[in-house]
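Colleague: Structural data only, the sequence is not supplied:
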């Protein structure tokens, strides 16, 4: 199959699943595994591209918020910095483990199911009233973002869930989740770029551009959809999808082995 077509499909998947609480890593690991794809879509060029694409999505949707944070809401900036630290430490300490052993399909099945139950419980017990962040909230949600490095967890899923446990309004928790993910995704893009320079990687620019565009456009759509959806509805739809996906992956794993 043409590599550009694969890049478009995976870029679209990345853009959608990075922001919906259904795990982008699960989809990006499972899709090539299901269809037997390999080659350029597993390259650093593509990793950088999809990270850049989702970063563009975040900056497009929240640029006004970032200007306000930098010039007026300095406390929020501090909370975002504090919330970013756990994921940064975990990413550096456990990078090799996350990129190898933890990307097994059965591990993804387990995390899809367990986090789904956690999301369901948070929906039942969370007050969903508060529209402001405290230092405690930043630490808890930031720790949740570190846990999201495990494939199948979902960055948005676990951080929104943590926000619900802290009593945050559902849509506000999602917005803070997206703001918190911005430096993490930027850091991931810079790390991939550094690795590409270190190993002298030659970039496929056509693949890079396609990955950036497809991830950015679908990311913007996903962000706007989720923020609107969570103003009216609970997370249940995504929980049921997670469980359905877990069953599909489980069955495929045993039928293919």
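Modeller: Structure received. Note that the structure is predicted; figures quoted are calculated from it, not measured.
Colleague: contacts, neighbours, all on C-alpha from now
Modeller: Will do.
Colleague: Let me see the ranges of the helices in the chain.
Modeller: 3-17, 24-35, 44-71, 74-99, 105-125, 135-147, 155-165, 170-198, 205-229, 236-256 (DSSP state H).
Colleague: most tightly surrounded among those helices?
Modeller: Mean neighbour count, computed with mean count of other C-alpha atoms under 10 Å, is highest for helix 155-165 among these, reaching a mean of 28.
Colleague: second one coming, line it up with the first:
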């Protein structure tokens, strides 16, 4: 991989992983428009690790409080807002974990196409617009509830379909539940930690069992760029969220979907 490819792909991963605009749709563009080859398992792995590190560090205080509260809820039977939130994140992780484990091969074989990505980019963009326009937006993430967490988990499972956008569909589901934009985004980001961790662990196992050539320089550069761009993206997104709403992202998704249909036709 060239220096330019490493920088561009890492920036795409870092900037789009946590925005509701579909990272898979954007990662498709270099191959469609520029003819770039697949970057390989090792590079995918370090990009995911970079974005995982970004969300863990950004929400380190929340994650630490939730972890302590969760252990106390087991050991001392103490229930707090943080322990409830931790349990809800666990429950919300189960649907995507199960479907990802049992359906990954099917998804890779039948759904990873340009037209699927273009269609889901447009459809779930419109669904995000509808949810944002109709949302009550009165609840915090601490008012999600078990049923709400499972609903959000099922929404996250839909993100296994390329082009859906994990953050986009989970924020959409959060808005449907009456969460504020900020609360929906925060729950979405916290949900990303276990699911990205599991995906990275799976890719790491495949990498260990493979005999793939490793360009350590490119991997470290890619991980660093994806980490920095992701942590900046999370910070700016949470600041702008209540000011601009979801409409700019919806419009962007519609333009991106139309562009994908055009270049694929």
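Modeller: All right, it came through fine. Computed from a prediction, not measured in an experiment: that's the story for all the values here.
Colleague: Overlay them and tell me the TM-score.
Modeller: Once superposed, chain against chain, the TM-score is 0.94 (TM-score structural alignment, normalised by the length of the first structure); 251 aligned residues with a C-alpha RMSD of 1.2 Å.
Colleague: Quick check: closest non-adjacent residue to residue 97 of the second structure.
Modeller: Take residue 97 of the second structure and drop its neighbours on the chain: the residue closest to it by C-alpha to C-alpha, 6 or more residues apart in numbering is residue 195, 7.0 Å away.
Colleague: aligned partner of residue 190 of the first structure in the second structure?
Modeller: Under the alignment (TM-score structural alignment), residue 190 of the first structure pairs with residue 201 of the second structure.
Colleague: still on that earlier bit, from residue 48 of the second structure, how far out is the residue nearest to residue 97 of the second structure?
Modeller: Distance, residue 195 of the second structure to residue 48 of the second structure, using C-alpha to C-alpha, to the nearest Å: 11 Å.
Colleague: Is it correct that the residue nearest to residue 97 of the second structure is in contact with residue 99?
Modeller: No. Residue 195 of the second structure is not in contact with residue 99 according to C-alpha atoms under 8 Å; the separation is 11.7 Å.
Colleague: In the second structure, point me to whatever sits opposite residue 173 of the first structure in the alignment.
Modeller: Counting by TM-score structural alignment, residue 173 of the first structure corresponds to residue 184 in the second structure.
Colleague: Which residues are in contact with its match?
Modeller: Residues near residue 184 of the second structure by C-alpha atoms under 8 Å, 6 or more residues apart in numbering: 140-141, 170-172, 174-175.
Colleague: of the residues you listed, closest to residue 108 of the second structure?
Modeller: residue 170 (21.5 Å; C-alpha to C-alpha).
Colleague: quick one: contacts for that closest one?
Modeller: By C-alpha under 8 Å, 6+ apart, the residues touching residue 170 of the second structure are 152-153, 155-156, 184, 188.
Colleague: Dump these into a markdown table; add distance to residue 251 of the second structure as well.
Modeller: Supplementary listing: these in a markdown table, determined by distance: C-alpha to C-alpha, whole Å:
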| residue | distance to residue 251 of the second structure |
| --- | --- |
| 152 | 24 |
| 153 | 26 |
| 155 | 21 |
| 156 | 22 |
| 184 | 20 |
| 188 | 21 |
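Colleague: now for residue 124 of the first structure: what does it line up with in the second structure?
Modeller: Alignment note: residue 124 of the first structure maps to residue 133 in the second structure; criterion TM-score structural alignment.
Colleague: The second structure: which residue goes with residue 77 of the first structure?
Modeller: Residue 77 of the first structure maps onto residue 86 of the second structure when the alignment is built from TM-score structural alignment.
Colleague: isn't its match right up against residue 68?
Modeller: No. Assessed by C-alpha under 8 Å, residue 86 of the second structure is found out of contact with residue 68, at 9.6 Å.
Colleague: Relative to residue 264 of the second structure, how far out is the aligned residue in the second structure for residue 220 of the first structure?
Modeller: In the second structure, the residue matched to residue 220 of the first structure (TM-score structural alignment) is residue 231. Distance from residue 231 of the second structure to residue 264 of the second structure, counting by C-alpha to C-alpha: 32 Å.
Colleague: ditto for residue 217 of the second structure
Modeller: When residue 217 of the second structure is compared with residue 264 of the second structure (using C-alpha to C-alpha), they lie 33 Å apart.
Colleague: What residue in the first structure is paired with residue 40 of the second structure?
Modeller: Per TM-score structural alignment, residue 40 of the second structure is aligned with residue 43.
Colleague: What about that match, how many residues nearby?
Modeller: By the criterion of other C-alpha atoms under 10 Å, residue 43 of the first structure has 17 neighbours.
Colleague: That one and residue 201 of the first structure: what is the separation?
Modeller: Per C-alpha to C-alpha, residue 43 of the first structure is found 9 Å from residue 201 of the first structure.
Colleague: same deal with residue 66 of the first structure?
Modeller: Using C-alpha to C-alpha, we find residue 66 of the first structure at a distance of 33 Å from residue 201 of the first structure.
Colleague: Residue 70 of the first structure now?
Modeller: Noted for residue 70 of the first structure: a distance of 35 Å to residue 201 of the first structure, by C-alpha to C-alpha.
Colleague: Residue in the second structure paired with residue 59 of the first structure?
Modeller: Aligned partner of residue 59 of the first structure by TM-score structural alignment: residue 56.
Colleague: And that match, how close does it get to residue 201 of the second structure?
Modeller: Distance of residue 56 of the second structure to residue 201 of the second structure, computed by C-alpha to C-alpha: 16 Å.
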